[in-house]
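J.: Structure, please.
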Amino acid sequence: MDQILEMFLNIGIRDIIDMTIVAFVFYKLFMLIRETRAEQLIKGLLILLMATKLSEWAKLYVIHYLLKNTMTLGVFAILIVFQPELRRALEYLGRSKILSKSIVELADEQLDLKTKEITDAVASLSRQKIGALIILEGNIGINDVIETGTLIEGKISSSLLINIFIPNTPLHDGAVVIRRDKIMAAGCFLPLSENPNLSKELGTRHRAGLGITEISDAIAIIVSEETGAISIAREGKLSRFLDIDTLGRIIKSSCKQDSEYALIKLKWRQKND
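T.: Below is the predicted model:
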């Protein structure tokens, strides 16, 4: 008890800063892996670590030897198994807006027009119960996805978006990818979500929308073919049954953040050229 009391009395400002930073880093790591496959794997590793310690205390030498060597190999296994999550973490650090925040991006009128064209198209598709999957690219490029579809590079318009998703047309089955103020491609193939906790009532379209947001900072807008319900996927999480006004606010907010970051990168390059 005296040792614990002495330890607390010897804690200084630097120790508090040190512990705060560590706690913040662990919190951010937890938020990145929450409700993903990595969360289940980490639970398994913690159980394995506890079993290793218990076998050491209980002097079960054979079990301890096997578990200890398994843990050693586990370090290399983590790098392989957690590859998608590690990539997400590094991408998160890479796009953090630490350098600046005083920036302007697409003109407000331009952003309003882009939002209106997308929401008008989604509203029409929803009313007609026509399935749709629209991806708004973020700061992480998804050229590999764009290359799987048919290149369009056209101006964003509600009529074009509606026509793409009309049933029995060549491109209606894939996803449309929008980059800034252009429809880049249609009929694109997306990676399916690997989240084991997803509801079984979600179909391939919703799983594909979630999948692209698990490996990038893109936003996926999904219209259900069965119900016409509008959903949006961000950062591997799905929000369902949205109204058009809410969808418009999310699109605007996302586009502003992405444009700010793009301008930061442009200014940074100009400064270093």
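J.: only C-alpha atoms for contact and neighbour calcs from this point on.
T.: Noted.
J.: Surely Glu194 and Glu85 touch.
T.: No - between Glu194 and Glu85 there is no contact under C-alpha atoms under 8 Å: 11.5 Å.
J.: neighbour-wise, which of the two wins?
T.: Taking other C-alpha atoms under 10 Å, Glu194 and Glu85 do not tie; Glu85 has more neighbours (19 against 15).
J.: what residues are up against the more buried one?
T.: Contact analysis of Glu85 by C-alpha atoms under 8 Å, 6 or more residues apart in numbering lists Leu32, Ile33, Ala38.
J.: I'd like the residues you listed laid out as JSON lines, including neighbour count.
T.: Listed next are these as JSON lines, based on neighbours: other C-alpha atoms under 10 Å:
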{"residue": "Leu32", "neighbour count": "20"}
{"residue": "Ile33", "neighbour count": "19"}
{"residue": "Ala38", "neighbour count": "21"}
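J.: Can you show me the helices along the stretch 1-150 of the chain?
T.: With DSSP state H, counting those that start in this stretch as the criterion, the stretch 1-150 of the chain has helices at 2-9, 13-33, 37-57, 61-81, 83-94, 108-128, 143-146.
J.: Would you do the same for the sequence below? I want to compare the two.
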Amino acid sequence: MPFADFELWKYLASIVDIALVWYVIYKLINVIRGTKAVQLLKGILVILLVRVVSEFLGFQTLSWMMEQAITYGFLAIIIIFQPELRRALEQLGRGKFFSRSSNPDEENPEKTVEAIIKATDYMAKRRIGALISIERETGMGDYIETGIQLNSNISSELLINIFIPNTPLHDGAVIIQRNNVAAAACYLPLSESPFISKELGTRHRAALGISEVTDSVTIIVSEETGHISLTKNGELHRAIKTEQLKELLTSELFTNMKTKQASSARWNWRGKNNG
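T.: Sure, this is the predicted structure:
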């Protein structure tokens, strides 16, 4: 092989190598995007930034501490990111790792709000207990796996039938993901806050618990009183009216939708404008 051809081959191989690395990084970002791993990655970036600044300013003790954290951080990352790594390996085994990511434009918040309002109003009047959690930016895959996966289009009729007493799926939470009923009979973490009223039951504690560890919005229908409540960001809004629930859901879901569309636009490299 002539020397010139050999150099050209090395140049092309380097380009392909870099492109493949960037593609794998892009897919990994898609896997962890919307999960708790995003917040953990931010923490790692803070440690790296502190390490650089402390080295620059000559803070030897702080620099040594950050160096130790980075040195032994690889093992910690494997332990901390275990659920995300497992999910990535599962997707790789199923051939989904290189599949097309979901498009936020396909989501329909109006349909979700309408179905939830109609279902909760029906169940509240009949004092049918219900617990409905809506995934937002923080992924809820770990909690979805604790229940019975449905992956069904959302409708008020489906939600009502799930929570009818003495049916197989009524005990537990329904998790809504990307305008679909992802799973039912899911287990949510109970809040351990000492400030929760003693008169609140397991559903309210579970709704508060999931709102403390994710940014989800969760709706509760009390079977004792028929009151509708909502939790978000560790806060409980009790005994709200249907109109208030609609306003809260519309505000939260449409804000989340705009955020996702902006994020998606940044990853599209302005292809439509240039093409």
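J.: Got a TM-score for the two of them?
T.: After superposition, the two chains reach a TM-score (TM-score structural alignment, normalised by the length of the first structure) of 0.59; 170 aligned residues with a C-alpha RMSD of 2.3 Å.
J.: if we can go back for a sec, okay, and the common contacts of Glu194 and Glu85 of the first structure?
T.: Overlap of the contact sets of Glu194 of the first structure and Glu85 (by C-alpha under 8 Å, 6+ apart) is empty.
J.: still on that earlier bit, looking at the contacts of Glu85 of the first structure, spot the one nearest Ala107 of the first structure.
T.: Proximity of the contacts of Glu85 of the first structure to Ala107 of the first structure, judged by C-alpha to C-alpha, is greatest for Leu32, which lies at 32.3 Å.
J.: Quick one: the strands in the stretch 1-150 of the second structure, in order.
T.: Along the stretch 1-150 of the second structure, counting by DSSP state E, counting those that start in this stretch, strands occupy 130-134, 148-153.
J.: Select, out of these, the one closest to Leu248 of the second structure.
T.: Nearest of those (C-alpha to C-alpha): strand 130-134, 12.6 Å.
J.: Superposed on the second structure, what's the mean shift for the helix or strand harbouring Gly248 of the first structure?
T.: For Gly248 of the first structure, the host element (DSSP states H and E) is helix 244-272. Mean deviation of helix 244-272 of the first structure relative to the second structure after superposition (mean C-alpha distance after the TM-score superposition for the first structure): 1.7 Å.
J.: Report the angle between that helix and helix 108-128.
T.: When axes from the mean of the first three to the mean of the last three C-alpha atoms, to 10 degrees is applied, the directions of helix 244-272 of the first structure and helix 108-128 differ by 140 degrees.
J.: do you know how far Leu210 of the first structure is from Ile166 of the first structure?
T.: Counting by C-alpha to C-alpha, to the nearest Å, the gap from Leu210 of the first structure to Ile166 of the first structure is 22 Å.
J.: if you count what's nearby, which of these two comes out ahead?
T.: More neighbours surround Leu210 than the other of Leu210 of the first structure and Ile166, with 30 against 17 (other C-alpha under 10 Å).
J.: my read: the more buried one touches Leu192, true?
T.: Yes - between Leu210 of the first structure and Leu192 there is a contact under C-alpha under 8 Å: 7.1 Å.
J.: To Glu90 of the second structure, which of the strands of the stretch 1-150 of the second structure lies closest?
T.: strand 148-153 (16.3 Å).
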